[in-house]
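Visitor: the amino acid sequence is not available; the structure is as follows:
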C-alpha cells in the first residue's frame, strides 16, 4: 500500500528495557562519579553527563546525538553547540554508531564506542573522530578463521546479522578463511525483524548442508530469534562458533535453548573487575524521580509503582530489594562490556586532563574559568585522545592506535555443562593480535567439550584428506575444499597429505609404487645373470667348443688329402679367428666400463676382418687353382702361401688402423641413457664417434661383399669337392645376418641393442663354421673313402 503522506509518521518508541544496556549506562555514571571524587584527575572540575535511550534504533540514536550537539532546544535557530559536550560515548551496535560518527565527525567531537566492532569504523577518512575500547571485528574475524583452521574444519557454514556488524565481520572472516584454505559452504544474513519465512529458508539451508560447523557472526538480539526457530525445528548436533556479541551472553546461555548451543566456542572480551560497581548498581532508588529507574524496578520485580498503570499487574509492595536479585543488571562476574564503558569514560577524562593542564586550581572563579575556556575547542580533546595512554585499576593498559582501535585481545570460551546442569563459560584459550602470527592463538590445558557433549573434535570437511602419493584435483564448479584424490603420475610423488601438486623426481630417481618416495632408478644392462645373457653365453661357449672340436679333427687328419687340398694353414687361421669371434661376444655382456666399451667394438671389428680375410684368401685360392689348370698358366706363383699370409695381414692391419683412429679421436665410453625409459636407466656403451663404428662395419661389409662375389663366381667349378660352393652359402648367411642387423640394431631398445649385436656375431660365426667346416668333418669322420686324392681330383 502506497503511503499517502497526509499525516506525520509516528515517533519510534522503545518496547522494553534492556537490563544489559542499563547496566552499561549505570557503569558510565559510576565511572563519572568516581572520577569526580578523585583529586589526581581533573582536580576542581566535575564531569557531567546526559543519557539518551536510543533503543538500538538509528533514527533515535541520530536524534540523541544531535540533541547532545545542539542542546535541548535543537529545533530552534540558530543551531549552537553547548560548551560542555566534549565527547559522546555510543553506541552498543555498529550501525547506529556509524550514523552517529558520520554525523558528528565533521564537528571534531570524539565518539567512543564500547561495543561497535565493525571494521569499517577504522577508516579514518570516513570516521576521523571515532574511537572504541573494544577491538575491531577485523581481528576477531581473523581469529575465528584461525580457530576454524586449527581444528581442521575446512568446510563450514556461516550466518551473520544483516547489518554493518554482521556483514562486515563475515566478509572479513570469509576473506581470512580463504587465505587459510577454509571454504564456506553457504553464507546467509538475516535480521531479527525479517519475516519468519526468510528465517525458515535459512534453516532449510542449514539442515540440507553437509558442513557440521557454523560460524555465527550474529548480534545477541538476532541470535535469540534464530535460536527460537532452531528449537522449534529441533536442529541439534551442530558445532557453533560464535562472535563476541553472543558467545558470552548469559541470557542466551541460560535460555530454554541452551542445549542446542552446548559445546559452542568463540571469542569474547576478557573478563574484568570493577571495584565498587556491584554496590553502586544495587543502590538504585525508584523514588528518585528518574523514569528509567522506575521502569527498571517494574521490569525486575514484575510489578507497577503507579496505581494508574497497574491494570492486570500487581502493585509493588515497597519492600523489594534489588540486592538479592540475580539478573543481567546485577551480574558483575563478567563485565566485559561494562568494563569497556568504564575505560571509555576514563579515556575521555585523561584526554580532558591533559588538555586543560590544570594540575592545581585556585578556588577563585577566575582561575577555574580560565581552564574551562580551553574546553571550547573539541579538536584539542580529539588530539589528546589519540595520545592517551593510562593503566586501569586492574593493570590493563588503555591506548588507541592510529585507527582509534585498542589492542585486540580475546578469551576463547567454551560452553560446558556445570555440575548443576547450567551452562558455564570455560576459558580454554586466548587470542592476542599483538603477538607473532604463530603464537597469537593459544590453548589452555583444559579439555574442550564439543557439540552433544562429545570429547572428540567434530569433523567438517567437504572431501577426505588425500594421503601421500595423491594430489588434490578440485572438482569442477566446486570450492577448492571439494576435490578428488588422484594418484600421482609415474615419476612424480607427494610425501604429505593434501598435496596440491605432485613433485617430479630427479632424473636419476623414480617414484615407488605408492608414489610417496623417490627411489633410485634401476640401472639396466645385459648382465651374466639375465636369462638372455645366460643363453647368449651358452651359445658362445658352444661355438667355441665346436670350433675347438673341428680344430682337433683337422689337426688329427692334417695329412689327409681333404685337409691338405683345402689350404690347411688358412683353415687353421680361420678356425682361430672364429674362436675369437665367439669369444668377443662375451665382451658385450656385463656392466659396461671404459675398457670393455673400447674392447668389445674393436675386438669384434678386428676378429671379423681376420675371419673374412681368411675366407677371402681361400676363395681366391680356389679361383686361381682353376686358372692354373690352363696350359702355360703360372698364376699360382702370385698366390702362394706367402702372398696369402700377406693378404690376410694387410686386410687385418687396415681394420686395426681404422680402430686405432676411432679410439684416438672419439672412443666408445659407458653412458647412462636416461631418456629411453622413464622408470629405469640403460647403462650402455656410447659409440663415441658414430662414423668410426660405421667405418668398421662398412669395411667388414666391403670384404664380405667381395668375398661373396668371388665365391659366387667359383661355385660351379667342376671339382668333385668345390669349397667355393660352401663359402658362397656361408657368405650368403653372413650378408643376410648383417643386413638385417642394421635396422634391428637401430630400433632395438636398451639392452636388446646389445643382444641383437651379439646375435649377429654368433649367427654369422656359426654360419662360417657350419657351411665351411661341417661338410669336411662329415667326409673325414663319416665318409673316409671319399678322403682320397683320386676322389679329390675327380670331376663332378
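Guide: Okay, I see it. Keep in mind that this is a model prediction, so the values were computed, not measured.

Visitor: alpha carbons only for contacts and neighbour counts from here, please
Guide: Fine.

Visitor: just the strands in the stretch 601-750 of the chain please.
Guide: 669-673, 680-686 (DSSP state E, counting those that start in this stretch).

Visitor: other residues contacting the longest one?
Guide: In this case it means strand 680-686. 508, 510, 521-525, 591-592, 597, 668-676, 750-751 (Cα atoms under 8 Å, 6 or more residues apart in numbering).

Visitor: ditto for the shortest one
Guide: Contact partners of strand 669-673, identified using Cα under 8 Å, 6+ apart, comprise 592-594, 597-598, 681-688.

Visitor: go on, stretch 543-559?
Guide: 563-564, 568, 572, 575, 578-579, 582-583, 762, 765-766, 769, 773, 777, 780.

Visitor: among these, which lie within helices?
Guide: 563-564, 568, 572, 575, 578-579, 582-583, 762, 765-766, 777, 780 (DSSP state H).

Visitor: now which of the residues you listed would you call buried?
Guide: 563, 568, 572, 575, 578-579, 582-583, 762, 765-766, 777, 780 (16 or more other Cα atoms under 10 Å).

Visitor: sorry, back to before: now for the contacts of strand 669-673: which two are most distant?
Guide: Maximum pairwise distance in the contacts of strand 669-673, criterion Cα to Cα, is 20.9 Å, between 598 and 681.

Visitor: hmm, back to that, hey, which of the strands of the stretch 601-750 of the chain is tucked in deepest?
Guide: Most buried of these, by mean neighbour count (mean count of other Cα atoms under 10 Å): strand 680-686, with a mean of 22.

Visitor: pull the distance from that one to the chain's centre.
Guide: 37 Å (Cα atoms, centre = their mean, to the nearest Å).

Visitor: how far out from the middle of the chain is stretch 629-644?
Guide: The answer for stretch 629-644 is 88 Å, by Cα atoms, centre = their mean.

Visitor: what's the end-to-end length of that stretch?
Guide: Terminal residues of stretch 629-644 lie 19 Å apart, using Cα to Cα, to the nearest Å.

Visitor: structure two is appended below for comparative analysis:
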C-alpha cells in the first residue's frame, strides 16, 4: 500500500507491477492538508527491502488488499488493527483501484469506519455491497459504456461477434443482462468464452490449459470482431494465451479486439519481449482524459535518487530497466547495476507510457475531488484541526460521513479546464474516448483518439468517429474488416433464415415478382408502386410507360390500313351495285336489304378504327355500342334475306298464303325488330353502367394499359350474346334453305358466310380472354375485320363477278333459262 500525504500524492498512471508511479503535485487547497491513501491494486502490501519477490501472478489476488487495508487502521510500522497512536497517519479517504475485487475488499474494511472510498473502475463490476459503503466512482455509468459498445458495433456493421470475459460475477451479469441487448440491434454472438482468472501459482497450469482450448476455439471462429470484457489484467492474460498459441504452432487469426474502458495495457516482466501485433487495429473505449500541464516534465525528472523514501520506485526501476541497484553492504560492484540516471522516456511504450491514460486521469481527478470536498465541509473545527494537524485521532465517524456527502455533490474545474462532477448514484459524469491501437515492430504502440461518446451531447452528436483516422490490420488490406455470418444479400435479394442458426445467418433469395430491395441485407422486399415496375436486378422501381394501340406502331397501322382497305372495297361494291341497280342480280333477294347490308359493313369497318388510339370518354361510349348495333343490323339483314328466300319458295305452292308475307315490309320488320332489341340493350347499358376510360396497371409488368372498362360486364356479354344468337339463327336458317332452287345461289353463299362469321366469333372468345393489353384490342379489331370481310367476300364477291366479268349472265332471259 502506498500512503502519502495529500500535499505529495497524485497518481500518474496505475500500471500493475512495474507500471505505477506517483506525482507530487504540491496540492494545498485552502490550507487543508489531509491524508489520502491510494491503493495500487496488486502492490497492496508492504514488502521488506530484503524480502524475496512474490510471484507476480499471486499479486493479482485481491485478498492481499486486506492486509494493506488493516494497516491503515494501525500505527505506522506496527500491524495492530484498530489501534493508532500516531496522529499523522489518520486516513480520511482512500482511492481504490480499477479492480472490482480490490474495491470490494477495501470497502468491507473501511465501511465500518465510514472512510470514503473512491474507485476509478466500473462500480457495476463490483458487488452491490459496495453500493452501501458510501463509495464514489471516477468512472462513467456502466450502462452508458454498454450503449457505446453497441453504437460502435452498429456503426461498423459488425453483426457477427464473439465475447471474451474473465471468470467472475461481472462476467455472468454481462452475459446475462448485456449480451441480450445486442439482438434487437441485429447483432448475433457466435461464441461467449470465459477465461479462467489465475489467482495463485498453482492455478497457472490448469488455467493455461483451459485458456489454450478457448483460444483455439476463438481463433477458429468466423467472427472478426471480438468484444473483450474484463478488467486491467485481461490484456495480460489474452496476450499470454496468444503467445502460447503461437508457440504451440496454432494458427492465430487477426481479430479486431473491442475493449471495455476498464481494460488497460498490462504486462509482467517476462512479457516485455513478446510481440504486440495482435493489438494492431484494436478499438477500445477509455475514460475521457487530457494531459495536465507539467506531467511530462515531472516524469522526466523522476528517478530513485530524488525520492528515496519511496521504496516502490527502486523495484520498478530494476524491473523496467532490467538492472539491479548495488547493495551498500557489499563492496563488489553489481554487474548490470542501475545508475539511477536512466530516462523513463527511453523505455518502450509496452513497459512505460509517458502520456496520461484514462485510468491515471481518473486518479488525478479523484485526489482533487477529495480536496474540494474537504474544502466545502462546513465544520470549522474540523477544518481547523485539519489545518493544524493536531488531534486527528478524535475525528468522529459522522465527520467522515459528511465528507462522503460532500463528495457526492462536489463539482469543480480541474487544471485542464474540464468540469468534474458526479451524478446522483455517485458516478462520474464523463464521456468516453474511442481509441485505435497502432503497434510497431520495436514493441511499442500508439493510442490514437479517433472518436468519442459524449452523454451530454444531443442524440445525433453523441457518437462521433473519424473513420479515416483508423489504422486497420494488414490482413484486411488496411480497410475496414467485415464481421458478419453472411457477407450480405445484395440489393435485389432478401434474407431467409437458416434453420438451426442465429438470425444473423441466412440465405439470400431473389425478390419475388413486382418487389424490390434497394439496400443490402433486407429482411423483406418492398412492393413497387402501382405505376412502377422493378428493373432487371430488382433493386430499383422504374415508372411504367403508357400503353395503348396507337396508329404510330406497326400493329395499329396495319389494322388501320386493313380497315381502310375493306372500307374502300365495300364502297366500291356499293358503287357497283348502285350503278347496276336495274340488273337482275342486284334486284334479286330484296335490293334494299343489299344496300342496308353494305352500309352496315361500311360502318363496321369504320367502327374498327374507334378501337385504335388512346381511349377517351367518347370513344369508350361509342366503341362497343356501334360495334353491337352495326353487326346486329348486318346479321339481321342476312336473316331477312334468308327468310325472304324461304317464304318466296313456299309462296310458289298453289293456294299458299305465304304470298302475303313476301315483300319489303317483312324484310324491314325483321331488320328493325332485331336491331331494336340490340339498340335497347345498348341504351340500358349506357344508362346504367356505361364504359369509361380506365388504367390497367397489373396485366403487364412494365406497362400501364389505357383501356375502356366495360362498366357492366353483364351488359357487355349481353350485347355479344344477342349478336351471337342472331348469327346462329341466321346460320341455321340459311343451312336449312341451302338446297332450295335459286337463280344465283345466294342462300348457299349466306350459309358459308355465316359459318365463317360464327367461326370467327367463337374463336374470338378464348383468344380475347387469353391476351392482355393492346393485344386484346387487336384481337377484337381483327375479329371485326375478319367477320365483316367474310360477309363481304362470301355474299358479294360472286355477284360482283357476274356483274363486272360475266355481264351476259346478268340478264332476265338467262335467269328464266336457268329456272326452267
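Guide: That came through, no problem. A quick note: this is a predicted structure, and the numbers were derived from the prediction, not measured.

Visitor: can you give me the TM-score here?
Guide: Once superposed, the chains reach a TM-score of 0.81 (TM-score structural alignment, normalised by the length of the first structure), with 763 aligned residues with a Cα RMSD of 4.6 Å.

Visitor: PyMOL command for the buried members of the contacts of strand 680-686 of the first structure?
Guide: Per 16+ other Cα under 10 Å, the buried members of the contacts of strand 680-686 of the first structure correspond to this PyMOL selection:
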select buried, resi 508+510+521+523+524+525+591+592+597+668+669+670+671+672+673+674+750+751
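
Visitor: what helix or strand is residue 172 of the second structure located in?
Guide: Element membership for residue 172 of the second structure, per DSSP states H and E: helix 169-173.

Visitor: that helix vs the first structure, average offset?
Guide: Compared with the first structure after the fit, helix 169-173 of the second structure shows a mean deviation of 5.8 Å (mean Cα distance after the TM-score superposition for the first structure).

Visitor: I'd like to know which elements the next helix or strand after that helix is packed against.
Guide: Moving toward the C-terminus from helix 169-173 of the second structure, the next helix or strand (DSSP H and E) is strand 188-195. With contacts taken as 3 or more Cα pairs under 8 Å, 6 or more residues apart in numbering; DSSP states H and E, strand 188-195 of the second structure sits against strand 160-166, helix 203-220.

Visitor: between these, which one is closest to residue 176 of the second structure.
Guide: Residue 176 of the second structure lies closest to strand 160-166 among those, at 12.3 Å (Cα to Cα).

Visitor: same for that closest one, what does it pack against?
Guide: Using 3+ Cα pairs under 8 Å, 6+ apart: strand 160-166 of the second structure touches strand 188-195, strand 225-229.

Visitor: mean deviation (superposed) between stretch 761-769 of the second structure and the first structure, please.
Guide: Mean for stretch 761-769 of the second structure is 4.4 Å (mean Cα distance after the TM-score superposition for the first structure).

Visitor: can you give me the strands for the stretch 251-400 of the first structure?
Guide: Taking DSSP E, counting those that start in this stretch, the strands of the stretch 251-400 of the first structure run over residues 265-268, 389-391, 397-399.

Visitor: most packed of those?
Guide: Most buried of the strands of the stretch 251-400 of the first structure, by mean neighbour count (mean count of other Cα under 10 Å): strand 265-268, with a mean of 27.

Visitor: list the buried residues of stretch 144-163 of the second structure.
Guide: Within stretch 144-163 of the second structure, the residues scored as buried using 16+ other Cα under 10 Å are 145-146, 148-153, 158-163.

Visitor: whoops, stretch 103-111 of the second structure was the one
Guide: 103, 104, 105, 106, 107, 109, 110, 111.

Visitor: are we agreed that the fifth one is in a helix?
Guide: This points to residue 107 of the second structure. Yes - looking at residue 107 of the second structure with DSSP: H, G, I helix; E, B strand; the rest coil, it is inside a helix.

Visitor: these two touch, right, it and residue 131?
Guide: No - Residue 107 of the second structure is beyond contact range of residue 131, at 9.5 Å (criterion: Cα atoms under 8 Å).

Visitor: in three-state terms, label residue 12 of the second structure for me.
Guide: Per three-state DSSP, residue 12 of the second structure ends up strand.

Visitor: what does stretch 760-777 of the first structure contact?
Guide: With Cα under 8 Å, 6+ apart, stretch 760-777 of the first structure has contacts from 539-540, 543, 547, 550, 553, 562, 575, 578, 581-582, 585, 723, 726-727, 729-731, 733-734, 737-738, 741.

Visitor: mind redoing it with 6 Å?
Guide: Outside of stretch 760-777 of the first structure, the residues within contact range by Cα atoms under 6 Å, 6 or more residues apart in numbering are 726, 730, 734.

Visitor: elements contacting the lengthiest helix in the first structure?
Guide: Criterion DSSP H: the longest helix present in the first structure is helix 594-627. Under the contact definition 3 or more Cα pairs under 6 Å, 6 or more residues apart in numbering; DSSP states H and E, helix 594-627 of the first structure sits against helix 568-584, helix 641-665, strand 669-673, helix 690-713.

Visitor: which of those sits most buried?
Guide: helix 568-584 comes out most buried of these by mean count of other Cα under 10 Å, with a mean of 21.

Visitor: off-centre distance for that one?
Guide: So, by Cα atoms, centre = their mean, the centroid of helix 568-584 of the first structure is 68 Å from its chain's centroid.

Visitor: what span of the second structure lines up against it?
Guide: Under TM-score structural alignment, helix 568-584 of the first structure corresponds to residues 591-607 of the second structure.
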